[in-house]
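1. predicted structure and sequence below. I'll ask about it afterward.
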Amino acid sequence: MSTARFYDGLAATYHALYPDWEKEVHEQARALSKLLGSPAPGSAIADVACGIGTQLLGLAEAGYDVFGSDVSRAAVHRARAECVKRGLVAHVVVADMRALPWPDASMDAAICADNAIAHLLSDDEVTSAFDELRRVLRPGARLAVTIRDYDAALRERPYGTAPQVMGTPGLGRVITFQLWTWHGASDIYDLEHFQLTCEDEGAWKTSRRTATFRAYTRAHLLELASGAGLAAAQWLTPRHAEDFQPVLIAAGPTRETPHPT
């Protein structure tokens, strides 16, 4: 299944992955603003792989001029609807992170959150995405990329995740879990994502979606980011980043320079 189809199927219930999605929207915006150097209100921020708006909505509410993109049409549709519901303005389009729709040096900051980069399965694909992020960032503008702790996952090679049980407004109880199937000894795995929703008392509905990920180590992604010309790349732990995943912080070039060859 394609990445777009995976998130098309998840768009309506993505918020059920969090105990309190509305609270998460505001907390992530606060943490990301600090990671990005607290840009001035009105600054242009790109949210690459914005999904249904978990980061985008809070950043727009904080007064930033937010530009979102995602490969999932259903996720983009919901992100737009969530903006309308809140009276927020954001510019959200369907686009691949390897071909961003914005002009060169047009963004004051950028984010790529929630493990989206791991859908790219080769070094060349990740480098293309980093090239595009570098291209749209103004000189010195910051980038934040959040990803699973794959250093730990590659040591443990888990078969999946423990079930999460959430009480979600409008959906009732939702049980979510993942099964992972590794491609031999490689760092690529197929993920089966299950959600069980109780629509009527005692009547459960099961949804299953599949996608493929690559478990990039922090050292590997750091090398790819630096090779793409992103400056001052470094990792922050979840504790220091106030996020539940490790965060790669980098920046656009300190001045307009040609892409490294």
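-> That came through fine.
2. please count neighbours and contacts with C-alpha atoms only from this point.
-> Fine.
3. the helix or strand harbouring residue 23 - contacts with which helices or strands?
-> Residue 23 is part of helix 21-35, with elements assigned from DSSP states H and E. When contacts are defined as 3 or more C-alpha pairs under 8 Å, 6 or more residues apart in numbering; DSSP states H and E, helix 21-35 packs onto helix 56-61.
4. so how far is the helix it packs on from its chain's centroid?
-> Taking the mean C-alpha point of helix 56-61 and that of its whole chain, the gap between them comes to 14 Å (C-alpha atoms, centre = their mean, to the nearest Å).
5. and for stretch 163-171?
-> Remark: stretch 163-171 is offset 21 Å from the chain centroid, using C-alpha atoms, centre = their mean.
6. also this one, for the comparison:
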Amino acid sequence: MIPRHTSRVDPTGFYDTLAPGYHLIFLDWAASRARQGKILDGLIRDTHGAGPNDVLDASCGIGTQALGLAELGHRVFASDISPASVARAEREATAAGVKLAGLSVADLRTLSDQLTQRFDVVMSCDNALPHLLEDAELAAAAHHLHAVLRPGGLLIATIRDYDATEPKPGQAVPTEMRVLGDGEARRISFQVWTWSADGRSYEVEQFILQPQGEGWLTTSARTRYRALKREELSRALTAAGFREMRWHMPAEGGFYQPLVTARRPH
């Protein structure tokens, strides 16, 4: 019998389940952390100044972007809705000898109510915002991301390229299976996307398979995303008061997802 660990569809349960093995979906998580930190540091330097800056990673996960930026000298505060992910980020920071300015469990929809400090830069990367399925939730998150910034502060957010994604209403579609690592470190990672009937959202089940004896240990976790288009996110950010909005596509900026920058006016 194959062991199977499932979570609730809400993002907290999804990321709590994946936190212990989240690094396994990367070929080399430490290298990816360094690469993404360098790209984001360059973007911050170009658009906001060399710093070091006070940065809030508001959907930090296990610390992929937060640790990468902290290693480059920024004062990084990390928060996430998943307690297990925040705890893992803290352990990873300790293991890497990286000092984070603080860690907290916080929800994007109530962020400025939970955090009293204000920041030069606030980030939400890795497709976190499409977890907000309703327009009212997205509007609340945009408002709170704006509120935690100092006047003139910079927002950085990334999402999947849903403008280039063809919905499959009512269908379950597996993603490409990735075989990563060698020997005992070998693992298989893939997802199944089950689209809603209207094609506006989809449920994801993330699978990670690791060798165990003569079989495989299977970890799975489920959550739901909206297929958030760039225009929809731009509209929500503008309504929240952001200005100087610009989209940076992977071919231009090097980040693996479309990335938007915007500013809180002075």
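-> Noted; the coordinates are in hand. Treat the numbers as computed from the prediction; the structure is a model and nothing was measured.
7. re earlier: how about the helix holding residue 23 of the first structure: buried residues?
-> Neighbour-count burial for helix 21-35 of the first structure, with 16 or more other C-alpha atoms under 10 Å as criterion, is recorded at 24-30, 32-33, 35.
8. and for stretch 192-201 of the first structure?
-> Judged by neighbour count using 16+ other C-alpha under 10 Å, the buried positions of stretch 192-201 of the first structure are 192-197.
9. corresponding residue for residue 37 of the first structure in the second structure?
-> For residue 37 of the first structure, the aligned position in the second structure is residue 45, judged by TM-score structural alignment.
10. give me every residue that touches that match.
-> For residue 45 of the second structure, the residues meeting the contact criterion (C-alpha atoms under 8 Å, 6 or more residues apart in numbering) are residue 51.
11. Three-state assignment for it, please.
-> Of the three states, residue 45 of the second structure takes helix according to DSSP: H, G, I helix; E, B strand; the rest coil.
12. and it, how far from residue 130 of the second structure?
-> In this structure, residue 45 of the second structure and residue 130 of the second structure are separated by 27 Å, where distance is defined by C-alpha to C-alpha, to the nearest Å.
13. and what of residue 213 of the second structure?
-> With distances taken as C-alpha to C-alpha, residue 213 of the second structure is found 38 Å from residue 130 of the second structure.
14. and residue 88 of the second structure, by the same measure?
-> Plainly put, residue 88 of the second structure is 23 Å away from residue 130 of the second structure if you go by C-alpha to C-alpha.
15. again, but for residue 84 of the second structure
-> 20 Å.
16. and if you look at residue 172 of the second structure?
-> Going from residue 172 of the second structure to residue 130 of the second structure by C-alpha to C-alpha gives 19 Å.
17. swap in residue 189 of the second structure?
-> 21 Å.
18. please apply the same query to residue 49 of the second structure.
-> When residue 49 of the second structure is compared with residue 130 of the second structure (using C-alpha to C-alpha), they lie 29 Å apart.
19. and residue 156 of the second structure, by the same measure?
-> Counting by C-alpha to C-alpha, the separation of residue 156 of the second structure from residue 130 of the second structure is 15 Å.
20. what's the answer for residue 221 of the second structure, then?
-> Note on residue 221 of the second structure: its distance to residue 130 of the second structure, by C-alpha to C-alpha, is 17 Å.
21. circling back: and the helix holding residue 23 of the first structure against the second structure, how far off on average?
-> In this overlay with the second structure, the average offset of helix 21-35 of the first structure from its partner residues is 0.9 Å by mean C-alpha distance after the TM-score superposition for the first structure.
22. mean offset of the following helix or strand past that helix relative to the second structure (after superposition)
-> The element immediately downstream of helix 21-35 of the first structure (helix or strand, assigned by DSSP H and E) is strand 44-48. Per the superposition on the second structure, strand 44-48 of the first structure and its aligned residues are separated by 0.5 Å on average (mean C-alpha distance after the TM-score superposition for the first structure).
23. quick check: angle from strand 44-48 of the first structure to helix 21-35?
-> Using axes from the mean of the first three to the mean of the last three C-alpha atoms, to 10 degrees, the interaxial angle of strand 44-48 of the first structure with respect to helix 21-35 works out to 120 degrees.
24. what is strand 44-48 of the first structure packed up against?
-> Other helices and strands packing on strand 44-48 of the first structure, by 3+ C-alpha pairs under 8 Å, 6+ apart, are strand 65-70, strand 107-112.
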